[in-house]
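Engineer: need coordinates for the following:
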Amino acid sequence: MPVVNRIADYSADMTAWRRHLHTIPELGLECHLTAAFVAERLREFGVDELHEGIARTGVVAIINGQGNGPTMGLRADMDALPISEETGVEYASTHPGKMHACGHDGHTAMLLGAAKYLAETRNFKGRVALIFQPAEEDGGGGEVMVREGVMDRFDISEVYAIHNAPGKALGHFFTNPGPIMAAADTFHIRVTGKGGHAARPHDCVDPVVASCAIVQALQSISSRNHDTAGSLVVSVTQIHTGTTDNVIPETAYINGTVRTFDKEVQAMVVRRMEEIVSGHAASFGLRAELEFEYGYPPTVNDAAKAGFAAEVASEIAGAAQVDAAFEPVMGAEDFSYMLEARPGAYLMLGQGDGAGVHHPLYNFNDDIAPMGASFFARLVERAQPVDGA
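Structural biologist: So this is what the prediction gives:
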């Protein structure tokens, strides 16, 4: 089955919704205008329940189907990024320094399209919970919504989400039966030595030399302490120290990110970092402190739910356009918290050529919105069919 005909009829609406949202990007949990627009559309569609103010600006809408059954959760993220837009499109951001550079405006439009169809047809049992989430980019809105009880409050039994994929074939779906995105952790290392005149290094304890050694040793974690066939990233992204050419500074700061899929690997990285930092502090005769900041956990699909989602995607796009063994990526996603709370699946939807996400020239491809909305709708209808359907 291709794109649902009724949803295809909404294409112009979804484009208009998306482009309006694109003009009013908002950050973090402060998605007030976006949430108000979403709530207004949902009221127009005639949803049965509308719950606002979850995770400050999150929205959950309930649509009842025909008869008793479970509640399926469908999630879209709503927030934007602190990037100045350079697309030049007529519907560009009107909020300086803010931009929908990751396509969350498109994700929201797709879920609104599915909501309109499901509220109109109600060709399913049980209920569907439409989750419009703020703060995916920063602030962990997914975690906040789970912590505020959305899964239990609305009795959600399984949950699904889609993300657009620039550079991937237009209309192709991608998923897998396990980890699909990585945990994203941050580390901070503060090195304290003894500053002094650069012409008399023997009177100093140089944090610059120690920092260089620490950075080099950190690179050995992925190359010497981890199976090379596995996925692990340890990247140093900042080193800050010193103010001028003839002064050995007192302190240095090292910062970076760690990406893992497995908690045991994550624990190994923390242990090795502690050993490297403390060992180098001792060898250089100075003080070095590690702060490891745990971020979003890995996004891990339930194998059965991912398989089912791939079947539904095949109905929309055709089996040849669905990759159900997608290679995991090292980016992170706070939908991970929802998948920790309930089984479900996360999918990518190719949107063709164009600038990548988090780029000032990025723009969501409106052509894929009917495909994403059709996937969401058919997912509900297939998982919770009406008797005799």
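Engineer: C-alpha from now on. contacts and neighbour counts both.
Structural biologist: Noted.
Engineer: and the end-to-end length of stretch 376-389?
Structural biologist: End-to-end distance of stretch 376-389 (C-alpha to C-alpha, to the nearest Å): 18 Å.
Engineer: would you do the same for the sequence below? I want to compare the two.
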Amino acid sequence: MPTINRIASFHKDMTAWRHDIHRHPETAFEEVRTADIVADKLKSFGIEVHRGLAKTGVVGVLRSGTSKRSIGLRADMDALDVHETNRFAHASTIPGKMHACGHDGHTTMLLGAARYLAETRNFDGTVNFIFQPAEENEGGGRVMVEEGLFGKFPCDGVYGMHNIPGIPVGHFAVRPGPMMAATAIFEIVVKGVGTGAALPHRGVDPILAGSHIVTALQSIVARNVDPMDNAVISTTQFHAGTTWNVIPLECTLRGTVRVFKESVQDIVEKRMESIARNVAEGLGAALARWRYERRNPPTVNSVQEAENAARAASTLVGAENVDRTPTPLMAGEDFAWMLLKKPGCYIWIGNGDGEGGCMVHSPGYDFNDEILPLGASYWATLVEQQLARQDE
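Structural biologist: Got it, this is the predicted structure:
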């Protein structure tokens, strides 16, 4: 697999870094240990380190030459609230938390690129290495932007990367325009009348009403959204009751919505509330709480920066191994907030189908160490091309 030789020479070091981070997962805004590791390594490479944005964020700044040009490279650091089922030596040591999305690998690849670029400095300008907390659910990217990321660390363009199981090792995928969907969360609390389970006619069953709401919500995508548009409504939590023989007072439904267009988001939000309220009332219950929170906008690549990313990837693996027309994913990504402020690009790197080949957010997932030097080489190549030394 084509990689920069110097980066390939410290592949074992990167693997050790990644395994250490994987063993000690930290979730949103709690990435203290991980941030310490990142900051210490950047300092050891001779890179200027800044801390404090979004609580646990780290930004490394590396300058070379005299050019005013600048580039931002972003990696996410946080883990998920998932109990790991893997049994290998570097499995999570924190019950109920694991790196189930590969952010340990993303952090390591950017550290590898930082080490190489600090050694070689074969570029003219400024590189901002952005290590972001809280990508999963809590919007760390938005917080970094709101707290002045690009005012403090100017970037002509900003770039992100994510591993994707199912894309072969040695392959990339990137396109201009939408790559990932906008995200929202919802919460529906249905209130009934509690009673004994043997006497359902003496109460109002919120579980029955909640079950009908879950089913009815699926009619929105099927019958209210234009078939040429995209939308996903997934109820991911259903909480009710504490014992076998009592119909509880209420039930709580929670889940997520994914779309690409704000107009579709408007339709979905309005219809969800209407369905929840009317189905509950139709069954004698009541909608006690309705919450719909729009989290991340869609992740949209700018045209020139997508071309820049494709060029860097093609330099390493060949144009034939860079998919320039991938189907956008309905998954969300808070890197979108950075793309709202700066032109940029989000690229996918293949994680393969072998070890670690199960999909992200699975308790059996693991980042593929084989691609660590390739990802680091992509970052380094992107910098050397975009901040190439100009002829005198």
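Engineer: max-length strand in the second structure?
Structural biologist: Using DSSP state E to assign secondary structure, the strand with the most residues in the second structure is strand 177-191.
Engineer: hmm, who's touching the next helix or strand after that strand?
Structural biologist: Downstream of strand 177-191 of the second structure, the next assigned helix or strand under DSSP states H and E is strand 195-196. Identification of contacts with strand 195-196 of the second structure by C-alpha atoms under 8 Å, 6 or more residues apart in numbering yields 202, 203, 204, 245, 246, 247, 248, 249.
Engineer: so which residues of the second structure form helices?
Structural biologist: Under the criterion DSSP state H, helices of the second structure are mapped to 5-9, 11-23, 32-44, 103-120, 140-146, 149-152, 206-223, 262-282, 303-317, 336-341, 372-386.
Engineer: need those in a markdown table (columns: mean neighbour count).
Structural biologist: Below are these laid out as a markdown table (neighbours: other C-alpha atoms under 10 Å):
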| stretch | mean neighbour count |
| --- | --- |
| helix 5-9 | 15 |
| helix 11-23 | 20 |
| helix 32-44 | 18 |
| helix 103-120 | 24 |
| helix 140-146 | 22 |
| helix 149-152 | 14 |
| helix 206-223 | 18 |
| helix 262-282 | 17 |
| helix 303-317 | 20 |
| helix 336-341 | 21 |
| helix 372-386 | 24 |
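Engineer: redo the ones you listed as CSV? Include distance to residue 56 of the second structure.
Structural biologist: Output for the helices of the second structure, formatted as CSV (distance: least, C-alpha to C-alpha, whole Å):
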stretch, distance to residue 56 of the second structure
helix 5-9, 27
helix 11-23, 15
helix 32-44, 6
helix 103-120, 14
helix 140-146, 9
helix 149-152, 13
helix 206-223, 37
helix 262-282, 31
helix 303-317, 28
helix 336-341, 17
helix 372-386, 23
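Engineer: which residue lines up with residue 360 of the second structure in the first structure?
Structural biologist: Alignment note: residue 360 of the second structure maps to residue 357 in the first structure; criterion TM-score structural alignment.
Engineer: so how far is residue 165 of the first structure from the residue nearest to its match when sequence neighbours are not counted?
Structural biologist: Leaving out its chain neighbours, the residue that sits closest to residue 357 of the first structure by C-alpha to C-alpha, 6 or more residues apart in numbering is residue 102, at 4.7 Å. Residue 102 of the first structure sits 9 Å away from residue 165 of the first structure, going by C-alpha to C-alpha.
Engineer: next up, the contacts around residue 314 of the first structure.
Structural biologist: 320, 321, 322.
Engineer: quick one: which of these is the most crowded by neighbours?
Structural biologist: residue 322 (23 neighbours; other C-alpha atoms under 10 Å).
Engineer: which non-adjacent residue is nearest that one?
Structural biologist: For residue 322 of the first structure, the closest residue by C-alpha to C-alpha, 6+ apart turns out to be residue 173, at 4.8 Å.
Engineer: quick check, the one you found in contact with residue 349.
Structural biologist: Yes. Assessed by C-alpha atoms under 8 Å, residue 173 of the first structure is found in contact with residue 349 at 4.6 Å.
Engineer: which of these two has more residues huddled nearby?
Structural biologist: A count of neighbours by other C-alpha under 10 Å puts residue 173 above the other of residue 173 of the first structure and residue 349, at 33 against 24.
Engineer: which residue lines up with residue 372 of the second structure in the first structure?
Structural biologist: So residue 372 of the second structure corresponds to residue 369, using TM-score structural alignment.
Engineer: wait, what's in contact with the most centrally placed residue in the first structure?
Structural biologist: Nearest to the mean C-alpha position of the first structure, counting by C-alpha atoms, centre = their mean, stands residue 333 at 2.5 Å. Taking C-alpha under 8 Å, 6+ apart, we find residue 333 of the first structure in contact with 136, 137, 181, 182, 296, 298, 299.
Engineer: now the spatially closest residue to residue 57 of the second structure that is not a sequence neighbour: how far from residue 330 of the second structure?
Structural biologist: Distance criterion C-alpha to C-alpha, 6+ apart; nearest residue to residue 57 of the second structure, sequence neighbours excluded, is residue 132 at 5.1 Å. To residue 330 of the second structure, residue 132 of the second structure is 22 Å away according to C-alpha to C-alpha.
Engineer: equivalent analysis for residue 18 of the second structure, please.
Structural biologist: Where residue 330 of the second structure is concerned, residue 18 of the second structure sits at a distance of 27 Å (C-alpha to C-alpha).
Engineer: how about residue 3 of the second structure?
Structural biologist: 31 Å.
Engineer: and if you look at residue 256 of the second structure?
Structural biologist: Residue 256 of the second structure is 11 Å from residue 330 of the second structure, by C-alpha to C-alpha.
Engineer: and if you look at residue 343 of the second structure?
Structural biologist: Counting by C-alpha to C-alpha, the gap from residue 343 of the second structure to residue 330 of the second structure is 21 Å.
Engineer: over to residue 60 of the second structure?
Structural biologist: Distance from residue 60 of the second structure to residue 330 of the second structure, by C-alpha to C-alpha: 31 Å.
Engineer: more neighbours: which of those two?
Structural biologist: residue 60 (24 against 19).
Engineer: circling back: got the contact list for the residue nearest to residue 322 of the first structure?
Structural biologist: Here residue 173 of the first structure is in contact with 310, 313, 317, 321, 322, 323, 347, 348, 349, 350 (C-alpha under 8 Å, 6+ apart).
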